[in-house]
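1. Pasting the sequence and the predicted coordinates here, then a few questions.
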Amino acid sequence: MRSGSRFLISGGDSDKLQVGEFVLAIGNPYGLSHTVTMGIISAVGRANVGIADYEDFIQTDAAINPGNSGGPLVNTRGELIGINTAIFSRSGGYQGIGFAVPSNMARLVMDQLLQKGKVTRGWLGVTIQEITPELSQKFGLKTAKGALIGDVAKGSPAEKAGIKRGDIILEFNGKKVSDVGNLRNMVAQSKVGVQIPLTIMRSGKEYGINVTTSELPKDVSEITPGNVPEDTAPEGLTGLNVMELTREISRQLGLPRDEKGVVVVRVEPGSSVEDAGLRKGDVIQEIDRKKIISLDDYIRIVATIHSGDTVLMFINRDGKKFYVTIKAD
């Protein structure tokens, strides 16, 4: 296309797409150029597909086959609303499930490449996890919506804004947060260095807070755990044995020397603890929002737990921190 020439297709607003809307997929499947197929929008905001780091796909049943990738997905007004990207198929051919990158997401990437020559992603500096029905109950939420903060990186935009572990992000820049993938995409697409309003829940109350995102760091380090001693320890919750987290064990697990808590040394197969996903080597740092500094803290707190109680634990696994709920046997 010559410099200064007009685009051959007008852009639509992919944020306004509705499920059931008719769309057309244009491409070159199997070398058959100028092929047009028709379908509907099957879903929007589709994530966890395993195709890309940041996923917010439009799902369509318009026939997409090898050769369609990179072609336009347009609405009935001829406006570009997506870029055909991939299909879900066991045979390699069309099975009624295709994915397209929303035009608004593609436009952000295009603009950054034209202006800066690279793509920059916004960064908050938090680890987040999904809100399960059990977690929503423990944190006083009416619905399982939002993203739960598991940890806040030191010196990060989130820490500077006053965000804390256990906070739940409900809104980002005026838009409701449905889940972790939704928040991750919004943060990544945010303009670096711009102040953004958030709505968070802390201790059952909603607060407004402003955060200025920075650029996503290039290097992300991963911690490899060592071996956990085979020593047994007093049993608190049924199906779980722990021991105090010493400096030597912290070193073996690749954790900071001053990390506090108790380390899981045994999980009974078939127990509710195993069902909840706890593993040998996990470090328990909180139970029901109470800090676990020593083995004595653990023993004292679990003594108050009764059969049938739902227990909220804060876990450090290989340096990754998150909450988990366990139904006490």
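-> Perfect, thanks for sending it.
2. Please make it C-alpha for all contacts and neighbour counts, starting now.
-> Noted.
3. Residue 97 contacts residue 87, correct?
-> Yes. In this structure, residue 97 is within contact of residue 87 by CA atoms under 8 Å, at 5.9 Å.
4. what about the helices in the chain?
-> Along the chain, counting by DSSP state H, helices occupy 103-116, 133-138, 157-161, 180-189, 247-253, 272-275, 295-302.
5. So which of those helices is nearest residue 15?
-> helix 103-116 (7.3 Å; CA to CA).
6. re the thing from before, I'd like the helices of the chain as JSON lines, with mean neighbour count and distance to residue 126 appended.
-> What follows is the helices of the chain, written out as JSON lines (neighbours: other CA atoms under 10 Å; distance: least, CA to CA, whole Å):
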{"stretch": "helix 103-116", "mean neighbour count": "14", "distance to residue 126": "23"}
{"stretch": "helix 133-138", "mean neighbour count": "16", "distance to residue 126": "18"}
{"stretch": "helix 157-161", "mean neighbour count": "18", "distance to residue 126": "7"}
{"stretch": "helix 180-189", "mean neighbour count": "20", "distance to residue 126": "10"}
{"stretch": "helix 247-253", "mean neighbour count": "17", "distance to residue 126": "21"}
{"stretch": "helix 272-275", "mean neighbour count": "18", "distance to residue 126": "26"}
{"stretch": "helix 295-302", "mean neighbour count": "16", "distance to residue 126": "26"}
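7. Looking at the ones you listed, spot the one closest to residue 209.
-> Closest among the helices of the chain, using CA to CA: helix 157-161, at 7.2 Å.
8. One more to weigh against that first structure:
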Amino acid sequence: MKVERKELPVLALGDSDGLKVGELVASLSYPFGRESSLSFGIISRRGRSQNVLAGFDFIQTNAGASAGSSGGPLVNVRGETVGMVTMASQNGAMGFAVPISVIKNIIPRLEKGEKIVWGWLGVRVSELTLEAADKLGVSPARGVFVNSVLPGQPAEKGKILPHDVILAVNGVEIDNPRELTRLISGTEAGSEVRLTIFRKGGVVQRSVILAPKPKETEGREG
């Protein structure tokens, strides 16, 4: 959206990383194109990923939880924007906002008219159970189990194999599929990532160049 007017008032950008559960927040919205609306609430939960394919964790709040509030700012008590409301439950009990820290990272690129394409690894993964960890010899039990590798995708090209256990991405340890997906799909396509893999009793390093995510894929994949 582009408007011709200049020097319009703007909200300051705050720090979503410092938000605490129970902190007071408010949302500003224009639901259904009617009168503007101000809703108060609290931060209900941080680190809530509504979709395993999301490249970040949402902020859960009961402010701006009504339908039609999407796109409005979520602000703290100082009037600083800490998120953007993006979805709400049907009963209006809770809403979800994209953290401003995520938005800050892409604003400069969007201002230049650049398109942001997030990365994709091309694996189907699951939790590493204690039984599987014991069978594979992973001690202590940690990481994400690779169920399958999709043909022709970055993981296959990077020599990732079924039954590998991914322990870390670029040195950041992971313990569940959500963490893997957040790290991978929060990295731009074309970037190289270093995977730490447990395979056949030993640890190996593999470098993979991420690709854009194919539209037809779905499920617990990253």
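-> Okay, I see it. On a predicted model such as this, the values are computed, not experimentally measured, just so you know.
9. wait, which of the helices of structure 1 is closest to residue 168 of structure 1?
-> Closest of these to residue 168 of structure 1 is helix 133-138, at 9.9 Å (criterion: CA to CA).
10. which residue lines up with residue 186 of structure 2 in structure 1?
-> Under the alignment by TM-score structural alignment, residue 186 of structure 2 pairs with residue 189 in structure 1.
11. Would you confirm that its match contacts residue 119?
-> No. The pair residue 189 of structure 1 / residue 119 is not scored as a contact, 9.7 Å apart, by CA under 8 Å.
12. Ok, which of the helices of structure 1 comes nearest residue 201 of structure 1?
-> Smallest distance to residue 201 of structure 1 across the helices of structure 1 (CA to CA): 11.2 Å, for helix 133-138.
13. Count the residues that sit near residue 13 of structure 2.
-> 16 (other CA atoms under 10 Å).
14. where's the corresponding residue of structure 1 for it relative to residue 176 of structure 1, distance?
-> Residue 13 of structure 2 maps onto residue 11 in structure 1, with residues paired by TM-score structural alignment. Per CA to CA, to the nearest Å, residue 11 of structure 1 is found 25 Å from residue 176 of structure 1.
15. Give the buried residues for the longest strand along structure 2.
-> Ranked by residue count and defined by DSSP state E, the top strand of structure 2 is strand 37-48. Neighbour-count burial for strand 37-48 of structure 2, counted by 16 or more other CA atoms under 10 Å, picks out 39-46.
16. How about residues contacting that strand?
-> Strand 37-48 of structure 2 is contacted by residues 19-31, 57-64 when judged by CA atoms under 8 Å, 6 or more residues apart in numbering.
17. If we use 10 Å, what do you get?
-> Applying CA atoms under 10 Å, 6 or more residues apart in numbering, the contact partners of strand 37-48 of structure 2 are 16-17, 19-31, 56-66, 69, 72, 74-76, 94-97, 99.
18. Now do the same contact list for the most centrally placed residue in structure 2.
-> The centroid of structure 2 falls nearest to residue 56 when counting by CA atoms, centre = their mean (1.6 Å). Residue 56 of structure 2 sits next to 47-50, 98-99, 102, 178-179, 181-186 when contact means CA under 10 Å, 6+ apart.
19. what's the answer for residue 32 of structure 2, then?
-> Contact partners of residue 32 of structure 2, counting by CA under 10 Å, 6+ apart, are 67-69.
20. Of these - the most surrounded one?
-> The member of the contacts of residue 32 of structure 2 surrounded by the most neighbours (other CA under 10 Å) is residue 69, with 26 neighbours in all.
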